[in-house]
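Engineer: For reference, the sequence and a predicted model appear below.
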Amino acid sequence: MFPFIKTRHFLKNLLPENYIDIHNHLLPGIDDGAKTIQETTELIADMKKLNIQQSIATPHTFNLKWNNTSQTIKIAFENATVNSANKSFLKKYASEYMLDSSLITKMNQGELLCIHDNFLLLELPLLSSPFNLYEMLFEIKIKNYKIILAHPERYLYLHNSIAKYEKLKEFGVFFQLNLLSLTGYYGKIIQKKALELLDSDLYDFTGSDIHSKTEINQFKTVKLQIPNKKKMEHLLLNNSIFLK
């Protein structure tokens, strides 16, 4: 499927200057990302060295696991940005919402935090598809949200048919590639699917999904092959629309 490739790249070397990250877990103490403000500050300093110069913080909101609200996220953001260096990097806050019935309830109460305007970052369960997936997506769409699906390459139940991805795209869902998927960080199967979706022009945006220094190191130490470097470079620039 992919052309023969000789060149391998460190992921950090593919990022354009002033890359904007729209998916990360930098806010301290509210999910499985940074635990303290000090850790937030250290991660931001490391991300700047990767050419990531601005970001939108997207902590998890996941019923019964990370029960975040607009208020808890706002407080964590304010705590993290007391430091001026952090404030210049963390430009906004939103959330990565698990798609389930509790999300629909939150939406009907008007509590959802968007990345930009009405762009809403969603994730699905990793191992099994919601039985009413399209019904919930429809409810979100009729509220005039634009849906960005985080890391579609990681949902194994979509892997057996490219038509499942195409159906989501036809439904108006935007796809956000986890950059680390290209390195094999989540496994070879997910790496292969990420390359397939990239080659098929199904991605719209990208994100680091950085939680800790473990992910930072992947950007610096793992070389990867990209079937079409120019296509990848173009994709990486798409995030710029979110901080205009």
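Structural biologist: Good, I have the coordinates.
Engineer: CA atoms for contacts and neighbours, from now on please.
Structural biologist: Fine.
Engineer: show me what contacts K74?
Structural biologist: Y93 (CA atoms under 8 Å, 6 or more residues apart in numbering).
Engineer: Repeat that for A150.
Structural biologist: By CA under 8 Å, 6+ apart, the contact set of A150 is 96, 121-123, 175-178.
Engineer: And K146, by the same measure?
Structural biologist: Contacts for K146 were tallied using CA under 8 Å, 6+ apart; they are 118-120, 172-174.
Engineer: For the chain, which segments count as helices?
Structural biologist: Taking DSSP state H as the criterion, the chain contains helices spanning 11-14, 37-48, 70-80, 84-89, 101-108, 133-141, 162-170, 188-199, 213-221, 229-237.
Engineer: Just put these in JSON lines and tack on distance to K244.
Structural biologist: Rendered in JSON lines, the data for the helices of the chain read as follows (distance: least, CA to CA, whole Å):
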{"stretch": "helix 11-14", "distance to K244": "22"}
{"stretch": "helix 37-48", "distance to K244": "20"}
{"stretch": "helix 70-80", "distance to K244": "20"}
{"stretch": "helix 84-89", "distance to K244": "15"}
{"stretch": "helix 101-108", "distance to K244": "25"}
{"stretch": "helix 133-141", "distance to K244": "23"}
{"stretch": "helix 162-170", "distance to K244": "25"}
{"stretch": "helix 188-199", "distance to K244": "25"}
{"stretch": "helix 213-221", "distance to K244": "26"}
{"stretch": "helix 229-237", "distance to K244": "13"}
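Engineer: Use this one as the comparison:
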Amino acid sequence: MVDIHCHILPGIDDGAKTSEEAVEMARIAVSDGITDIIATPHTYDGLYSQRTENVLKSVQDLQQALGREKIPVRIHPGSEVHVHSELIDHLYSGQILTLGNGMKHVLLEFPSVHFPLFSKRVVRQLLDRGITPVIAHPERIEVFRLNPSLLREWIEQGAIGQVTAGSLLGLFGRTARGCAIDFVQQHLVHVIASDSHHVRSRRPELSQAYKALATIIPEEEVEMFRYNAQAILHGKALQILTPLTKSKQKRWIFF
């Protein structure tokens, strides 16, 4: 399995605090069946503004530490970019890392309770340049929960949605869980990620979320989620189903 959203790099955001914790997170990931992790430290969120060279160095250092410990997981560079008006300029000046550093997919985080006026312009500019916006955990963003038509509009234009594993398992509450199921059934999210931050809570695990996903949608659609994570890592085209209207979706199946 591939985890495209994980705060495993130590000491650079609110994820792993130490190298030891990062190594332990990697152990947990491997025991869950994860083979590749895209490290996605927060950037341009008003608190963290990562320098690309520092992220790349941190990825290299962590990979070396994992090699010494013989932990078989590959770490790849990326970032979770808070949407901001200068995002395109920062992307092309090398100040923002795309997922896997391939200039194909960029992980976007939106404010929870308000919608910046420039957001539509930024998403449109990314799409026009052949870069796919990956909307991080829309089921946990109140703007999208209250206005799913906004998310649908972007998906129909070519963006994709990333649902958090913990949301499908109820770790963020019933509201996030119900919304996650809704978005899955409406084909508004297309890839699962852990959004892991620590070893005790929000762990780097995906297997139980995939099992939960299989109770909501057919197995062939579950396989699309797996494929899409691989495709993002390698900069390939994703498999996307046409969004459904809510009236056509299946009933929620709770587990």
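Structural biologist: That came through, no problem. Because the structure is predicted, anything quoted here is derived from the model rather than measured.
Engineer: Is it correct that G11 of the second structure is in contact with T18?
Structural biologist: Yes - G11 of the second structure is in contact with T18 according to CA atoms under 8 Å; the separation is 5.9 Å.
Engineer: how near is E78 of the first structure to S95 of the first structure?
Structural biologist: Plainly put, E78 of the first structure is 15 Å away from S95 of the first structure if you go by CA to CA, to the nearest Å.
Engineer: The two: which is more packed in?
Structural biologist: Neighbour totals were compared for E78 of the first structure and S95, and S95 leads with 27 against 14 (other CA atoms under 10 Å).
Engineer: if I line the two up, what does that one land on in the second structure?
Structural biologist: Using TM-score structural alignment as the criterion, S95 of the first structure maps onto S79 of the second structure.
Engineer: Now for N238 of the first structure, how many residues are close by?
Structural biologist: Burial of N238 of the first structure is recorded as 14 neighbouring residues (other CA under 10 Å).
Engineer: excluding its backbone neighbours, what's nearest it?
Structural biologist: Counting by CA to CA, 6 or more residues apart in numbering, N238 of the first structure lies nearest to F205, which is 5.9 Å off, once chain neighbours are set aside.
Engineer: Could I get the contacting residues of that neighbour?
Structural biologist: Taking CA under 8 Å, 6+ apart as the test, what F205 of the first structure contacts is 174-177, 235-236, 238-239.
Engineer: most neighbours, which of these?
Structural biologist: Taking other CA under 10 Å as the neighbour criterion, L177 ranks highest of these with 28 neighbours.
Engineer: when you align them, which residue in the second structure goes with that residue?
Structural biologist: Using TM-score structural alignment, L177 of the first structure sits opposite V163 in the second structure.
Engineer: Was I right to think its match contacts V134?
Structural biologist: No - under the criterion of CA under 8 Å, V163 of the second structure makes no contact with V134, lying 10.2 Å away.
Engineer: How many neighbouring residues does the corresponding residue of the first structure for E24 of the second structure have?
Structural biologist: Aligned by TM-score structural alignment, E24 of the second structure pairs with E42 of the first structure. Here the number of neighbours of E42 of the first structure (other CA under 10 Å) works out to 16.
Engineer: can you check F62 of the first structure too?
Structural biologist: Using other CA under 10 Å as the criterion, the residues surrounding F62 of the first structure number 20.
Engineer: ditto for the one 5 residues further on
Structural biologist: Number of residues near N67 of the first structure (other CA under 10 Å) recorded here: 12.
Engineer: still on that earlier bit, which residue lines up with the residue nearest to N238 of the first structure in the second structure?
Structural biologist: When the second structure is aligned by TM-score structural alignment, F205 of the first structure is paired with V191.
Engineer: likewise I190 of the first structure?
Structural biologist: Under the alignment (TM-score structural alignment), I190 of the first structure maps onto A176.
Engineer: For its match, give me its contacts.
Structural biologist: A176 of the second structure is in contact with 139-140, 167-168, 170, counting by CA under 8 Å, 6+ apart.
Engineer: Alright, that wraps it up for me.
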